[in-house]
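**Student:** missing the sequence, but the structure's below:
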């Protein structure tokens, strides 16, 4: 084979560190982004947080601000959310070219900055135009997270009751230990023997027996506290404790409570299957009395600690806020404003003092390394800018496509796939997928993940498509309006959808019904 030289042209995508960071920031949730910001603030001395109520530092060549910009506050649901003072976000169709304008100055990013570029005097801050959260007249922030943290937990509620009991020091300690061993639902998952062995050691037999005696006394005390059913070791025991409380208070028919206690003593599978005949035989009661007892059991609380559940775990802070505004759009329909939630936007800027010192010491041996850290701070700020700009663009496109949903609810949802938004904005489908994951939108209809607005379509008799979300809403409506004595089967639901002009197979109806957590026909039938 004869050796030779040849030239060949090719194109390939190079994932620069800046582009990798941009992609990673885009897919982070609000909580993960906050953690990323805190880590970057700790690692990079050129990055600093803009302190609340602190006016932005005047940049070189810029006149000082005459007066602070006004703040607009509007309550939304349980949290006080402030509208951003500046909503002038524009972007090109390219994924890496973005122009974001705001009161703090204009930043233009055309791809990757040159590492050798000298630091300029206009290292603008970002997020500074988002106002600080307003406080109420008492000086306390009306923030949903603070309200969630202020909620009393189940253990605190039980400890407060326990302190009112006149117990010896050992009994008080045993009760305290059992309270701390409860799970979030108020159940004691570990047996008393396991708790005693873990506390005393497996070899200390005498100590275990003494602890068991203490724990048995403490368990009876625990189960006498509110909420009724706390300290139970199984669902049957929790229901039994509640039935005995009703029996003592005389709050229910004595015969019905007696039958209900007998039902709880049987395998709960019979109760779950609503096998009235077998339960009546096991409890030696009539079927009518058994049905009344089963109805009483359904009114009990299977999770005694439910109302003390930590709401902070389920708290969702929206990234985007949608509000209905007065007036009509060009199409005659309702108009909606789509804005970023300023409470989730980090207020960052380049540390001007350190950047100025770096400009004055260009000849130092560590200048190149510090210059790189300064560039990383700029990249980080601009990547966060692009993240929120992309979220806003995608959100506005979703609102425009699903405007009927914001007026009429989920029954008016239209079919929408990622490709529709990607083609409209000139982005890749993977980018839309990252944007819509773990990002939430607060709307007049509630708070939803951005992915909620996407769904496949089902064919209709008119040749159009109906959103799967709208079909699920119809199924929910049909089930809510059904006769409890004769619940609708999946086949009947499919026929009712067909009458509405929607072609939906029985198996598809069953899949949607299970997704809605609607029980099958035999379990929905009234007793």
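**Tutor:** In hand now; what should we look at? Computed from a predicted model, the values in this text were never measured in an experiment. Residues are numbered from 1 along each chain as shown.

**Student:** C-alpha from now on. contacts and neighbour counts both.
**Tutor:** Noted.

**Student:** show the subsequent helix or strand relative to the helix ranked longest in the chain.
**Tutor:** Assignment by DSSP state H gives helix 367-401 as the longest helix of the chain. As assigned by DSSP states H and E, the chain's next helix or strand after helix 367-401 is helix 403-408.

**Student:** buried sites along stretch 173-180?
**Tutor:** Residues 174-176, 178-179 are the ones in stretch 173-180 that count as buried (16 or more other CA atoms under 10 Å).

**Student:** no, scratch that, I was asking about stretch 470-487
**Tutor:** Going by neighbour count (16+ other CA under 10 Å), the buried part of stretch 470-487 is 470-475, 478-479, 487.

**Student:** hold the first one in mind and look at this next one:
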């Protein structure tokens, strides 16, 4: 017989209050997102106001490092310099000179609309146009496009194929392709030499991977043609555009605004907050006094606004105080990076900075995310300075950033006629006391956008950067 028993247990569980949860979210925001939140608070909370510009006396000492101490609530936070939109007499003329960018879809539809097509064919072609991605490719199978519209009778597969061919015939050449090879083949009429055009078509259809490897000798052997002619055909292919939609891209340029600025003063590296990212707000004392004089139970909503306003000011203070403290602690440990570059980067973990600042590791993680530091070496995200240490032969540690810097130097100094393989690079690192596996060298080389040894032979290696490789798998940028 089954029995039912009730049992009571006691347990402790840490939970965050809604206000603390919001503070955590605001702390990990970028400066741009945080500024939007502050502007929204200024627009909706009557007890908050934007500070006027500081007096000249307050900004006389331009070289002084602001103290990280928290200001008193209501006294305001920040310094003058926040970006503002100014209405000037010349603004109207400037905006009148701007033209709206034409999207790829609008450009293609403009061509379709002047073609003498039946309405059904125009609709099918329009569906194909709207299904193109930013590169100008059709990534969606034709049989799935029918889900995007309702036509009676339902379009046949041949109708979709005709609509696709019609779009592929539009300008720019290459749009509507379903692969890199098809995109380039659609652009082959731009090659004036018929023989080179025919050879290029055969290469794209049958030997694309050999083309990507840039092995002209092997490619000539496969085709059975003269190597010089093969090289000329490949050169013509590489002049084609594998991303025809990019010229119509409307993606906005994302600019990074540093939160912290690093300068060397009197022989020491110092970090200061960027004035442009610090919102200037304070409590509106007049409204607070008026509210307190007429406070009653009917004004509960205004009381909540007042509490929220005080919390917002304190949160702004705490946010920038913590950012500056973390930045100063990072700077203290990575001074050699500023003096000597990436090869002098030291291993650094969140725990070290957390103990220095007196906060939890999770707080340091949130502070270093989407926060940037401007240095004489460039602008870096704060988390860029953190990396685990790799053991050395002497028993010490070296950061992956330093190893990547060494790999860059080794490749830059190699003979172009005999580039070093990843195994040889690993051996050179080992001779310097750095035991790095070959697969790790390969990973770091790819992060630096350095081509393999067989592709670097006979020409200069592509300039390495700190970003992962972009483009497609066939070597077209």
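**Tutor:** That came in fine, so what should we check first? In this text, all values refer to a predicted model and were calculated from it rather than measured experimentally.

**Student:** sorry, back to before: now the buried residues of stretch 470-487 of the first structure in JSON lines, with secondary structure and distance to residue 247 of the first structure?
**Tutor:** Converted to JSON lines, those look like this (DSSP: H, G, I helix; E, B strand; the rest coil; distance: CA to CA, whole Å):
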{"residue": "470", "secondary structure": "helix", "distance to residue 247 of the first structure": "46"}
{"residue": "471", "secondary structure": "helix", "distance to residue 247 of the first structure": "45"}
{"residue": "472", "secondary structure": "helix", "distance to residue 247 of the first structure": "42"}
{"residue": "473", "secondary structure": "helix", "distance to residue 247 of the first structure": "41"}
{"residue": "474", "secondary structure": "helix", "distance to residue 247 of the first structure": "42"}
{"residue": "475", "secondary structure": "helix", "distance to residue 247 of the first structure": "40"}
{"residue": "478", "secondary structure": "helix", "distance to residue 247 of the first structure": "38"}
{"residue": "479", "secondary structure": "helix", "distance to residue 247 of the first structure": "35"}
{"residue": "487", "secondary structure": "coil", "distance to residue 247 of the first structure": "33"}
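
**Student:** now those as a markdown table including distance to residue 72 of the first structure?
**Tutor:** Below are those laid out as a markdown table (distance: CA to CA, whole Å):
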| residue | distance to residue 72 of the first structure |
| --- | --- |
| 470 | 35 |
| 471 | 39 |
| 472 | 38 |
| 473 | 36 |
| 474 | 39 |
| 475 | 41 |
| 478 | 43 |
| 479 | 43 |
| 487 | 51 |
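
**Student:** how near is the residue nearest in space to the middle of the second structure to residue 327 of the second structure?
**Tutor:** Centroid-nearest residue in the second structure: residue 254, 7.9 Å away (criterion: CA atoms, centre = their mean). According to CA to CA, to the nearest Å, residue 254 of the second structure and residue 327 of the second structure sit 23 Å apart.

**Student:** also residue 313 of the second structure?
**Tutor:** Between residue 313 of the second structure and residue 327 of the second structure the computed distance is 22 Å (CA to CA).

**Student:** with residue 379 of the second structure instead?
**Tutor:** The gap separating residue 379 of the second structure from residue 327 of the second structure is 13 Å, by CA to CA.

**Student:** which one's more surrounded, those two?
**Tutor:** Each of residue 379 of the second structure and residue 327 has its neighbours counted (other CA atoms under 10 Å); residue 327 has more, 27 against 16.

**Student:** contact partners for the residue nearest to residue 456 of the second structure when sequence neighbours are not counted?
**Tutor:** Of all residues not flanking residue 456 of the second structure in the chain, residue 419 sits nearest, at 6.4 Å (CA to CA, 6 or more residues apart in numbering). Residue 419 of the second structure sits next to 411, 453-454, 456-457 when contact means CA atoms under 8 Å, 6 or more residues apart in numbering.

**Student:** buried only: go through the residues you listed for me.
**Tutor:** Neighbour-count burial (16+ other CA under 10 Å) is assigned, among the contacts of residue 419 of the second structure, to 411, 453, 456-457.

**Student:** secondary structure element for residue 279 of the first structure?
**Tutor:** Element membership for residue 279 of the first structure, per DSSP H and E: helix 276-283.

**Student:** list of residues touching that helix?
**Tutor:** Residues outside helix 276-283 of the first structure that contact it (CA under 8 Å, 6+ apart): 259, 262-263, 266, 270-271, 286-287, 290-291.
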